[in-house]
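Chemist: pasting the structure only:
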């Protein structure tokens, strides 16, 4: 997924940890929102901050490690979803649809926790391999 120029030197999980610890610029968050259609109210819930605080960030100001980690998790999820569904639009449609395997909840409802994102990654794997619950 585009929009993460600071990820160009990320080759493995150890590199991701370094990026998380040093923080990701708010500009990367803005790019993720533009690419995925995640709204400001949704992202503030996901990264656990207020709309007002988020607006005060300069584009180059770095998010804290917890927020940076969540941003990387989202980027990886949306990148994987785009790969599995063949397009970002297809994945976004799935994210906004009730899914039987998720107790008829929308996948977007699980973005506020790491376990929820892991569940969605697992579900994408099942979809990719034709396993539907």
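Modeler: Alright, I've got the coordinates. As the structure is a prediction and not an experimental result, all values here were calculated from the model. Numbering: from 1, shown residues only.

Chemist: only C-alpha atoms for contact and neighbour calcs from this point on.
Modeler: OK.

Chemist: how about residue 72, secondary structure?
Modeler: Put simply, residue 72 is helix when judged by DSSP: H, G, I helix; E, B strand; the rest coil.

Chemist: and the gap between it and residue 97?
Modeler: 23 Å (CA to CA, to the nearest Å).

Chemist: which one of these two has more residues nearby?
Modeler: More crowded of residue 72 and residue 97, by other CA atoms under 10 Å: residue 72, with 20 against 14.

Chemist: From residue 25, how far off is that one?
Modeler: According to CA to CA, residue 72 and residue 25 sit 12 Å apart.

Chemist: Could you do residue 130 as well?
Modeler: 37 Å.

Chemist: Equivalent analysis for residue 56, please.
Modeler: Distance of residue 56 to residue 25, given as CA to CA: 13 Å.

Chemist: More neighbours: which of those two?
Modeler: Neighbours around residue 56 and residue 25, counted as other CA under 10 Å, are more numerous at residue 25. The numbers are 19 against 9.

Chemist: Surely that one touches residue 67?
Modeler: No. Using CA atoms under 8 Å as the test, residue 25 is too far from residue 67 to be in contact (10.4 Å).

Chemist: What are the boundaries of the strands in the protein?
Modeler: Assignment of strands within the chain using DSSP state E yields no ranges at all.

Chemist: Going along the chain, name the helices of it.
Modeler: Per DSSP state H, the chain carries helices over the ranges 13-22, 26-36, 40-46, 51-56, 65-85, 88-95, 114-128.

Chemist: Dump these into JSON lines; add distance to residue 102 as well.
Modeler: Output for the helices of the chain, formatted as JSON lines (distance: least, CA to CA, whole Å):
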{"stretch": "helix 13-22", "distance to residue 102": "28"}
{"stretch": "helix 26-36", "distance to residue 102": "21"}
{"stretch": "helix 40-46", "distance to residue 102": "18"}
{"stretch": "helix 51-56", "distance to residue 102": "28"}
{"stretch": "helix 65-85", "distance to residue 102": "16"}
{"stretch": "helix 88-95", "distance to residue 102": "11"}
{"stretch": "helix 114-128", "distance to residue 102": "9"}
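
Chemist: got another, please set it beside the one above:
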């Protein structure tokens, strides 16, 4: 690309994807709790299946969340509060693939909400409020399923581009 030339939509998407992956990985403790941030969705997929994300990644994510309550968080992630407490002692143990996947998707959703609303605090506040575009549900409640997470992500994209319908 020539200096001063506008990025193509594909280049813009790729750059945004890299930033989303980087910020999501940072929320999970990349470089501290696990080795490095995956550079593509395929790498995320492989890392999840390879057991690259320990419980410490989940604990790091949760320790940075201040405005959402534990019950909502554990429901969204599909893990009991009791299991979560037990894993604090085994933070280096690899998460099962389904939990690692939900944890990564939660981090991605929080990252996207932070981008849309301008701060982590505003993103968490939004996740806890009922949203007309989600049939009056709170975004945090929608994260209990892959389909609900996709709906929330799509809604965030519509908010980002001022397309509400």
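Modeler: On my side now, so go ahead. This one's a predicted model, so the numbers in the text were calculated from it and none came from an experiment.

Chemist: Send over the TM-score of the superposed chains.
Modeler: Scored against TM-score structural alignment, normalised by the length of structure 1, the superposed chains reach a TM-score of 0.89; 133 aligned residues with a CA RMSD of 1.7 Å.

Chemist: for the helices of structure 1, which one sits closest to residue 3 of structure 1?
Modeler: helix 26-36 (5.1 Å; CA to CA).

Chemist: in that closest one, what counts as buried?
Modeler: Of the residues in helix 26-36 of structure 1, those buried under the neighbour-count criterion (16 or more other CA atoms under 10 Å) are 26, 27, 28, 29, 32, 33, 36.

Chemist: Structure 2: which residue goes with the first one?
Modeler: Think residue 26 of structure 1. In structure 2, the residue paired with residue 26 of structure 1 according to TM-score structural alignment is residue 55.

Chemist: Quick check: the gap between that match and residue 97 of structure 2.
Modeler: 11 Å.

Chemist: Roughly how far does residue 9 of structure 1 sit from residue 3 of structure 1?
Modeler: For residue 9 of structure 1, the distance to residue 3 of structure 1 (CA to CA) stands at 14 Å.

Chemist: same thing with residue 49 of structure 1?
Modeler: The value you get for residue 49 of structure 1 to residue 3 of structure 1, if CA to CA is used, is 21 Å.

Chemist: who's more crowded, these two?
Modeler: Between residue 49 of structure 1 and residue 3, residue 3 has the larger neighbour count (other CA under 10 Å), namely 16 against 13.

Chemist: Excluding covalently adjacent residues, which one is nearest to the more buried one?
Modeler: The shortest distance from residue 3 of structure 1 to any non-neighbouring residue, by CA to CA, 6 or more residues apart in numbering, is to residue 31 (5.1 Å).

Chemist: Now for the one you found: which residues touch it?
Modeler: Residues near residue 31 of structure 1 by CA atoms under 8 Å, 6 or more residues apart in numbering: 2, 3, 4.

Chemist: right, and the second one touches residue 24 too?
Modeler: Right, residue 3 of structure 1. No. Assessed by CA under 8 Å, residue 3 of structure 1 is found out of contact with residue 24, at 11.5 Å.

Chemist: Leaving out sequence neighbours, find the closest residue to the residue nearest to the spatial centre of structure 2.
Modeler: For structure 2, residue 107 is the residue whose C-alpha lies nearest the centre (CA atoms, centre = their mean; 1.9 Å). Ranked by CA to CA, 6+ apart and with sequence neighbours excluded, the top spatial neighbour of residue 107 of structure 2 is residue 24, at 5.1 Å.

Chemist: What separation do you get for the one you found and residue 136 of structure 2?
Modeler: Residue 24 of structure 2 is 27 Å from residue 136 of structure 2, by CA to CA.

Chemist: Among these two, which residue is more densely surrounded?
Modeler: Counted by other CA under 10 Å, residue 24 of structure 2 and residue 136 do not tie: residue 24 has more neighbours, with 25 against 10.

Chemist: what helix or strand does the more buried one sit in?
Modeler: helix 9-27 (DSSP states H and E).

Chemist: Can you tell me what sits against that helix?
Modeler: By CA under 8 Å, 6+ apart, helix 9-27 of structure 2 touches 36-40, 60-61, 64, 104, 107-108, 111-112.

Chemist: so which of the residues you listed comes closest to residue 47 of structure 2?
Modeler: Here the nearest of the contacts of helix 9-27 of structure 2 to residue 47 of structure 2, counting by CA to CA, is residue 38; it sits at 7.6 Å.

Chemist: Return the residue spatially closest to the counterpart of the closest one in structure 1, with its sequence-adjacent residues excluded.
Modeler: Under the alignment by TM-score structural alignment, residue 38 of structure 2 pairs with residue 10 in structure 1. Spatial nearest neighbour of residue 10 of structure 1, chain neighbours left out: residue 16 (6.1 Å); criterion: CA to CA, 6+ apart.
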